[in-house]
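Novice: I would like the atomic coordinates for the input below:
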Amino acid sequence: MAPFDEDAGSIRIVAACTAGACRRGRRPNWREALITILQLEAHTDQFPNVRQRKPVGAPCEPRTVCWGMPTPADDRTTRGRLFGYHEADIAAYGAEHSHLATTSTQD
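Specialist: Here you go, the predicted structure:
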């Protein structure tokens, strides 16, 4: 299980990790995602509102397990703040990706 985001020093209200990645030539290991969800749900005081983010591409994509507040798919600034990133990093990311249209639901 690898971290999905890196904390940049602020308070994190939400977080996520990727589980169930495809191995070369094999189906995705969704059992890994389920085990991750069950382990997090056992500690609701530390990991509230555990959920799985729906893959937006191929069904073979790994599952992203999220916890904490739901995050808006169309507001990168709010998402960055909820994940605990510094304002300067949020602004830099937004400037770098401003040409991309957000068309998917994040969680």
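
Novice: For the rest of this, base every contact and every neighbour count on C-alpha atoms.
Specialist: Will do.

Novice: what about the residue nearest to Arg51 when sequence neighbours are not counted, how many neighbours?
Specialist: Sequence neighbours aside, Cys66 is the residue nearest to Arg51 in space, at 5.3 Å (criterion: C-alpha to C-alpha, 6 or more residues apart in numbering). A count of nearby residues for Cys66, using other C-alpha atoms under 10 Å, gives 25.

Novice: I'd assumed Cys66 was in a helix, is it?
Specialist: No - in this structure, Cys66 is strand, not part of a helix, as judged by DSSP: H, G, I helix; E, B strand; the rest coil.

Novice: And it, how far from Ala91?
Specialist: When C-alpha to C-alpha, to the nearest Å is the yardstick, Cys66 and Ala91 sit 23 Å from each other.

Novice: Check Leu82 too.
Specialist: As for Leu82, its distance to Ala91 is 14 Å (criterion: C-alpha to C-alpha).

Novice: what about these two, which has more around it?
Specialist: Set side by side, Leu82 and Ala91 show unequal neighbour counts under other C-alpha under 10 Å, the larger going to Leu82 at 20 against 14.

Novice: one more, for comparison:
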Amino acid sequence: MSKYETTHKKIIDAAITSFNQKTEKEITVTDIIKLAQIHHSTFYRHFNSFDDLIREMFESTMPDENLEQYSFSDSINILVKFVEDNFVFFRNLLKNRGKFDIIFRYFFSKKYF
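Specialist: Purely as a prediction, here's the structure:
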């Protein structure tokens, strides 16, 4: 794994950790760079915006299964179970990012259905 890939993963992991914490405060780029122990400029070399990070973070947390092999209702059940199992992550994601619904619709329409 290259240094770039290692740092990229480190940022995503820090974001996931931040969103998995039981906190009521809004999660910011500053919170994530502190946790990842990187500089602001490093963050923006990897992501154009915080929403880009969220999109990638969301994608990296999704089930590895290919849901296209299941019926629509089975796919929904798998996704609902996944959200239930990762409730804190999704609660904080929904609470802290107003554009989550756009990411959610885009991601599921392109990848799963």
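
Novice: what's the TM-score here?
Specialist: TM-score for the superposed pair, counting by TM-score structural alignment, normalised by the length of structure 1: 0.31. Supporting figures: 53 aligned residues with a C-alpha RMSD of 4.0 Å.

Novice: Figure out how far the lengthiest helix in structure 2 is from the centre of its chain.
Specialist: When secondary structure is assigned using DSSP state H, the longest helix within structure 2 turns out to be helix 3-20. Between the mean C-alpha point of helix 3-20 of structure 2 and the mean C-alpha point of its chain there is a distance of 10 Å (C-alpha atoms, centre = their mean, to the nearest Å).

Novice: Tell me the buried residues in that helix?
Specialist: 7-16, 18-20 (16 or more other C-alpha atoms under 10 Å).

Novice: Which strands and helices lie in contact with it?
Specialist: Taking 3 or more C-alpha pairs under 8 Å, 6 or more residues apart in numbering; DSSP states H and E as the contact definition, the neighbouring helices and strands of helix 3-20 of structure 2 are helix 29-36, helix 50-61, helix 87-96.

Novice: Report all helices and strands that the strand or helix carrying Gln39 of structure 1 contacts.
Specialist: Using DSSP states H and E, Gln39 of structure 1 sits within helix 30-41. Using 3+ C-alpha pairs under 8 Å, 6+ apart as the contact test, the elements touching helix 30-41 of structure 1 are strand 14-19, strand 63-68.

Novice: Strand 63-68 and that helix, what's the angle between them?
Specialist: Here helix 30-41 of structure 1 runs at an angle of 10 degrees relative to strand 63-68 (axes from the mean of the first three to the mean of the last three C-alpha atoms, to 10 degrees).

Novice: Show me what counts as buried in helix 30-41 of structure 1.
Specialist: Of the residues in helix 30-41 of structure 1, those scored as buried under the neighbour-count criterion (16+ other C-alpha under 10 Å) are Trp30, Glu32, Ala33, Leu34, Thr36, Ile37, Leu40, Glu41.

Novice: next helix or strand past it?
Specialist: strand 51-53.

Novice: quick one: buried residues of that next one?
Specialist: Result for strand 51-53 of structure 1 [16+ other C-alpha under 10 Å]: buried residues Arg51, Gln52, Arg53.
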